[in-house]
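*Asks:* Sequence and computational prediction follow.
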Amino acid sequence: MSDALAWNTYARTRPERRPVNAAGQPTWFNWTQYPDHGPGAELLGLPAGGTALDLGCGKGGNVAHLATLGVRATGVDISPAQLDAARVRWGGTPGLSLARAEAHDFLRGAGEKWDAIYSVYGVVWFTDPAVTLPLVRERLRPGGVLAFSQRPPTPGCYGCQASYIPRGDDEDPLVVKRWDHEPETWRKLLHESGYPDVSARVLPAPPGRRKVGTLIITARA
């Protein structure tokens, strides 16, 4: 099974981003699985006119928001369906570029470095950190930031796990790998990969919701 097939299938299950958020803004940055919740683009610590790379940009809402802030923003995804949706909605945004590629291949072949590289429920969750974290480190400018978010691990279920992407009623689900670690393990992995300054926390779900929170990690190179 190709990863492109899995993420194309996933794209069909995802709703489109709302026309505006609760504040009436047409673009915004969202790290969590809940609307209008949690921090925004400030976690990236981007300088004015800085550069950012979104690994697993999906339908492009976050990377498009950065472009509207004056960031030179690049989104990478392996799914043609995700990128088609991103181009339909955000394709004319100045400063935004989108590329179809496997993330590790893109990082290895990149001829530039970025002020921030990030992943929102994206590549850092679904690729081996022993490979991904050093590759990202090589593509960050001095002092650059890696930031990513994902679900916290299920207690007792750590390391490489299986994620299931449902298909039709008469088809078996597609399976992709993900890497689940507790915050302290992520800190250790990042320190070992050359990130001296790491913050890792679980942001609780919005008040009144008995739901899982969001693991948010930032690491400065």
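*Replies:* Yes, it's here.
*Asks:* Only C-alpha atoms from now on, for both contacts and neighbour counts.
*Replies:* Will do.
*Asks:* Where do the strands of the protein begin and end?
*Replies:* Assigned by DSSP state E, the strands in the chain fall at 51-55, 72-77, 96-100, 114-120, 140-150, 159-165, 174-180, 197-203, 214-220.
*Asks:* try it against this one:
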Amino acid sequence: MWTHDWLTDTRTSYDTVAVAYADLVRGAIAREQYIRTALSLFADTVRTAGGGPVADVGCGPGHVTAHLHTLGVDAFGVDLSPGMVDVARRDHPGLRFEVGSMTDLRLPDGSLAGLVAWQSLIHIPDDEVPAVFGHFHRVLRPGGPLQLLFHVGAGSRLKTEGYGGHPMQVHVHRRQPEQVVSWLREAGFEVEAQLLLSPGRAASQAVLFARRG
């Protein structure tokens, strides 16, 4: 089942857990005040700049995409896993979802008014992150906002079992915000703010707010 190709293993893993993962995160945004606040700020930024299409890259079952729609944002989802995209289309039939990879983001240059990548960067190896941020910069309009959510910490672990007890084969990478900020700046982004969730705990996360320079 598993290969030595991290991208293929990630796709297969999330195909396997798609339904269970969708059940787990359903309603999660409603329970998390700071998460809702971060998305509201992102939506306000997009609307203030005149609106336009926004990509939720690594959208999973589409719950973030759908929440952005409730905030008046013209969001669509992109995910590596066809299984996740199928679940997203099932749960949110009025929205657009497509299969794609942030490592080869097939969107026109300057076509997006904004981009979010929530908990999807965590499976990208360090040496691939600069190229991913290069794609994000390319597809955003000048001044377009970027918002990232990722696990805070150091090192990586291999996740072999996931949601609902299903088998997985994915590496989960934890990073310090300072490292991600450095990569963003090298890619041409202006980093405006960061939000730490549960700082100092094992489950700590960070939200970074940036704009395309």
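*Replies:* Received the coordinates, thanks. Note that the structure is predicted; figures quoted are calculated from it, not measured.
*Asks:* follow-up on the earlier one: may I see the strands of the first structure organised as CSV, with distance to residue 44 of the first structure added?
*Replies:* Listed next are the strands of the first structure as CSV, based on distance: least, Cα to Cα, whole Å:
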stretch, distance to residue 44 of the first structure
strand 51-55, 9
strand 72-77, 12
strand 96-100, 17
strand 114-120, 6
strand 140-150, 6
strand 159-165, 26
strand 174-180, 22
strand 197-203, 12
strand 214-220, 8
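*Asks:* how about those strands, which one is nearest residue 17 of the first structure?
*Replies:* Across the strands of the first structure, residue 17 of the first structure has its closest neighbour in strand 114-120 (14.4 Å, Cα to Cα).
*Asks:* which part of the second structure lines up with that closest one?
*Replies:* Aligned by TM-score structural alignment, strand 114-120 of the first structure falls on residues 112-118 of the second structure.
*Asks:* ok, now which ones touch the residue most central in space within the first structure?
*Replies:* Residue closest to the average C-alpha location in the first structure (Cα atoms, centre = their mean): residue 119, at 2.0 Å. Residue 119 of the first structure is in contact with 54, 55, 56, 57, 125, 147, 148, 149, counting by Cα atoms under 8 Å, 6 or more residues apart in numbering.
*Asks:* Quick one: residues in contact with stretch 182-195 of the first structure.
*Replies:* 129-130, 133-134, 137, 152-153, 158, 196-202, 215, 217, 219-221.
*Asks:* If any of these are buried, put those into a PyMOL selection.
*Replies:* PyMOL command restricting the contacts of stretch 182-195 of the first structure to the buried ones, with burial defined by 16 or more other Cα atoms under 10 Å:
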select buried, resi 129+133+137+152+153+198+200+201+202+215+217+219+220+221
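*Asks:* contacting residues for the closest residue in space to residue 115 of the first structure that isn't next to it in sequence?
*Replies:* Excluding the flanking residues, the one nearest residue 115 of the first structure by Cα to Cα, 6 or more residues apart in numbering is residue 144, at 4.6 Å. Going by Cα under 8 Å, 6+ apart, residue 144 of the first structure touches 114, 115, 116, 220, 221.
*Asks:* Residue 90 of the second structure: how many residues sit nearby?
*Replies:* Residue 90 of the second structure has 13 neighbours, counted by other Cα atoms under 10 Å.
*Asks:* From residue 4 of the first structure, how far off is the counterpart of it in the first structure?
*Replies:* Using TM-score structural alignment, the equivalent of residue 90 of the second structure in the first structure is residue 88. According to Cα to Cα, to the nearest Å, residue 88 of the first structure stands 19 Å off from residue 4 of the first structure.
*Asks:* Then residue 114 of the first structure?
*Replies:* Note on residue 114 of the first structure: its distance to residue 4 of the first structure, by Cα to Cα, is 25 Å.
*Asks:* Looking at the two, which has the bigger crowd around it?
*Replies:* Using other Cα under 10 Å as the criterion, residue 114 of the first structure and residue 4 rank with residue 114 on top: 23 against 18.
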